[in-house]
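In: this one's structure only:
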């Protein structure tokens, strides 16, 4: 999983989201709801009603911006492998209807991560903070909580948040993701070697193209792991010699995603 930079929305769309949030709040504040459970259910019902009919200009913009933010070619922000297809509520709207229309709560996800695995699961710690990694979190890099293992292709948790993320999103039991990460580990190294070879030949077009391929790769988080391991005692063991030489000759590669 890689860090995703959240882009801004237009004032018009933000106003629309704010309006919807107020509608949900008003539904729960209706005087006829005398019990807390009734107020919560009313807010949930209103959020579901509004969401089911949401085919507006504002959501055309939200869909477009999330796709642009997503890694690679509109890939899932969680697994980076499958094509994204859904606006995902990080805090599930079924449990937290007051966040159903919050821009910072939206991610772009594939149906497998969003529906088959995560669903309404949302573990929190004793302070109420999420125990899932949010790829758009401005304060933390996903690599603080998750580590890629080149030999197996697996993502493993480094913290409680990382462990919960692996468990909830099924990263510990999705062999296809392990395979794709291993392929990315090999493929990115090959592309780096190709970039260096193109530079050596003076083939600027091929060098720029190869750079673009590497930077657009949906599993760019694998590239960050490669750089980290390169500087570790295990670098010589895990990173191919030709790739190590290419990065040494072209340190600008380290500034890529």
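Out: Sure thing, it's come through. Everything numeric in this text was worked out from a predicted model, so none of it was measured.

In: hey, let's count contacts and neighbours off CA atoms from now on
Out: Noted.

In: so what secondary structure elements neighbour the helix or strand hosting residue 61?
Out: Per DSSP states H and E: residue 61 is located in helix 57-69. With contacts defined as 3 or more CA pairs under 8 Å, 6 or more residues apart in numbering; DSSP states H and E, helix 57-69 has these neighbours: helix 11-28, strand 106-109.

In: which stretches in the protein count as strands?
Out: Along the chain, counting by DSSP state E, strands occupy 86-89, 106-109, 146-149, 154-157.

In: got those strands as CSV, with mean neighbour count and distance to residue 28 columns?
Out: Converted to CSV, the strands of the chain look like this (neighbours: other CA atoms under 10 Å; distance: least, CA to CA, whole Å):
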stretch, mean neighbour count, distance to residue 28
strand 86-89, 22, 20
strand 106-109, 26, 22
strand 146-149, 20, 38
strand 154-157, 22, 38
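
In: so which of these gets nearest residue 46?
Out: Residue 46 lies closest to strand 86-89 among the strands of the chain, at 16.0 Å (CA to CA).

In: which residues touch that closest one?
Out: 63, 66, 100, 105, 106, 107, 108, 109, 110, 111, 114 (CA atoms under 8 Å, 6 or more residues apart in numbering).

In: looking at the helices and strands packed on helix 57-69, which is nearest to residue 153?
Out: Closest among the helices and strands packed on helix 57-69, using CA to CA: strand 106-109, at 20.6 Å.

In: and the closest one, how far out from the chain's middle?
Out: Between the centre of strand 106-109 and the centre of its chain there are 7 Å (CA atoms, centre = their mean, to the nearest Å).

In: try this one next to it:
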């Protein structure tokens, strides 16, 4: 997962979300969840609200429309962070909407939700929380581990299935590809080939599981970098610390 900045909506889209929320608020409490489901599936809502909301979320997503939970690219659904079944009034609440792949949305997360015991969720919200404070991505294995003492981290790993199936292997592959592109970018810079520099930069920024690149950049300047990258090509670590490249990758 990657920390994201939530965009401001156009006044027209914001007004539409407020109007739909007001409609829900006027529905008897016992009927709200069912009514929220019907509203979400309305043809006009799918056309005039769902599609524009998804477009806005895609501009926030790293890589090529990466899922805001697992990091895989080409996410294709809008997820309710707090499920409609738990709080119908958040169905059209902009801070409650995240871009997600269908696997996270329908297979893993579904309507699971747990409070953190205060006023938030036990699930990491990348637009509110900094995932790095709760989740530690092991680059060599592609596995996520919860930061020591973080209940949010472990709950997020379990609920979103971050270590399920082929996801760890895909992240491991992304890490190996990243090393090759880092060195390819450096060679192109040294040889004055700007087109090749742009090509490698594009690959690094738009590869599936963009969280691998962001995790590597963060770890490269951490206090434990020496131990983390002990088996890594020193040239790769130096490039992860290169100020010019970091500025381009951390846009």
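Out: Thanks, I have the structure now. Given the structure is predicted, the values throughout are model-derived calculations rather than measurements.

In: winner for burial among the helices and strands packed on helix 57-69 of structure 1?
Out: strand 106-109 (a mean of 26; mean count of other CA atoms under 10 Å).

In: turn the helices and strands packed on helix 57-69 of structure 1 into CSV, columns for distance to residue 194 of structure 1.
Out: Output for the helices and strands packed on helix 57-69 of structure 1, formatted as CSV (distance: least, CA to CA, whole Å):
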stretch, distance to residue 194 of structure 1
helix 11-28, 44
strand 106-109, 32
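
In: residue 170 of structure 1: which of these is closest?
Out: Go through the helices and strands packed on helix 57-69 of structure 1 one by one with CA to CA and the one that ends up closest to residue 170 of structure 1 is strand 106-109, at 14.1 Å.

In: residues of the helix holding residue 61 of structure 1 that come out buried?
Out: 58, 62, 63, 65, 66, 67, 68, 69 (16 or more other CA atoms under 10 Å).

In: cool, and stretch 114-132 of structure 2?
Out: Going by neighbour count (16+ other CA under 10 Å), the buried part of stretch 114-132 of structure 2 is 122, 123, 124, 125, 126, 127, 131, 132.

In: list the contacts of residue 183 of structure 2.
Out: Residues in contact with residue 183 of structure 2 (CA under 8 Å, 6+ apart) are 235, 236, 239.

In: what distance do you get for the last one to residue 189 of structure 2?
Out: Distance of residue 239 of structure 2 to residue 189 of structure 2, given as CA to CA, to the nearest Å: 12 Å.

In: neighbour count winner among the two?
Out: More neighbours surround residue 239 than the other of residue 239 of structure 2 and residue 189, with 19 against 15 (other CA atoms under 10 Å).

In: distance of the residue lying closest to that one once chain neighbours are set aside relative to residue 92 of structure 2?
Out: Once flanking residues are discounted, residue 239 of structure 2 sits nearest to residue 182: 6.6 Å by CA to CA, 6 or more residues apart in numbering. Applying CA to CA, the value for residue 182 of structure 2 to residue 92 of structure 2 is 41 Å.

In: who's more crowded, those two?
Out: residue 92 (26 against 22).

In: residue in structure 1 matching that one?
Out: Counting by TM-score structural alignment, residue 92 of structure 2 lines up with residue 101 in structure 1.

In: from residue 86 of structure 2, how far off is the residue sitting nearest the centre point of structure 2?
Out: Closest to where the C-alpha atoms of structure 2 average out (CA atoms, centre = their mean) is residue 68, at 2.3 Å. Distance, residue 68 of structure 2 to residue 86 of structure 2, using CA to CA: 20 Å.

In: and residue 256 of structure 1, how far is that from residue 204 of structure 1?
Out: Look at residue 256 of structure 1 and residue 204 of structure 1: by CA to CA, they are 17 Å apart.

In: and residue 51 of structure 1, by the same measure?
Out: Separation of residue 51 of structure 1 from residue 204 of structure 1 (CA to CA) stands at 49 Å.

In: residues in contact with the counterpart of residue 155 of structure 2 in structure 1?
Out: Counting by TM-score structural alignment, residue 155 of structure 2 lines up with residue 164 in structure 1. Counting by CA under 8 Å, 6+ apart, residue 164 of structure 1 makes contact with 123, 131, 132, 157.

In: just residue 215 of structure 1 next, same as before
Out: Under the criterion of CA under 8 Å, 6+ apart, the neighbours of residue 215 of structure 1 are 256, 257.

In: that one maps to what in structure 2?
Out: So residue 215 of structure 1 corresponds to residue 205, using TM-score structural alignment.

In: and for residue 129 of structure 1?
Out: Matched by TM-score structural alignment, residue 129 of structure 1 corresponds to residue 120 in structure 2.

In: over to residue 47 of structure 1?
Out: Under the alignment (TM-score structural alignment), residue 47 of structure 1 pairs with residue 36 of structure 2.
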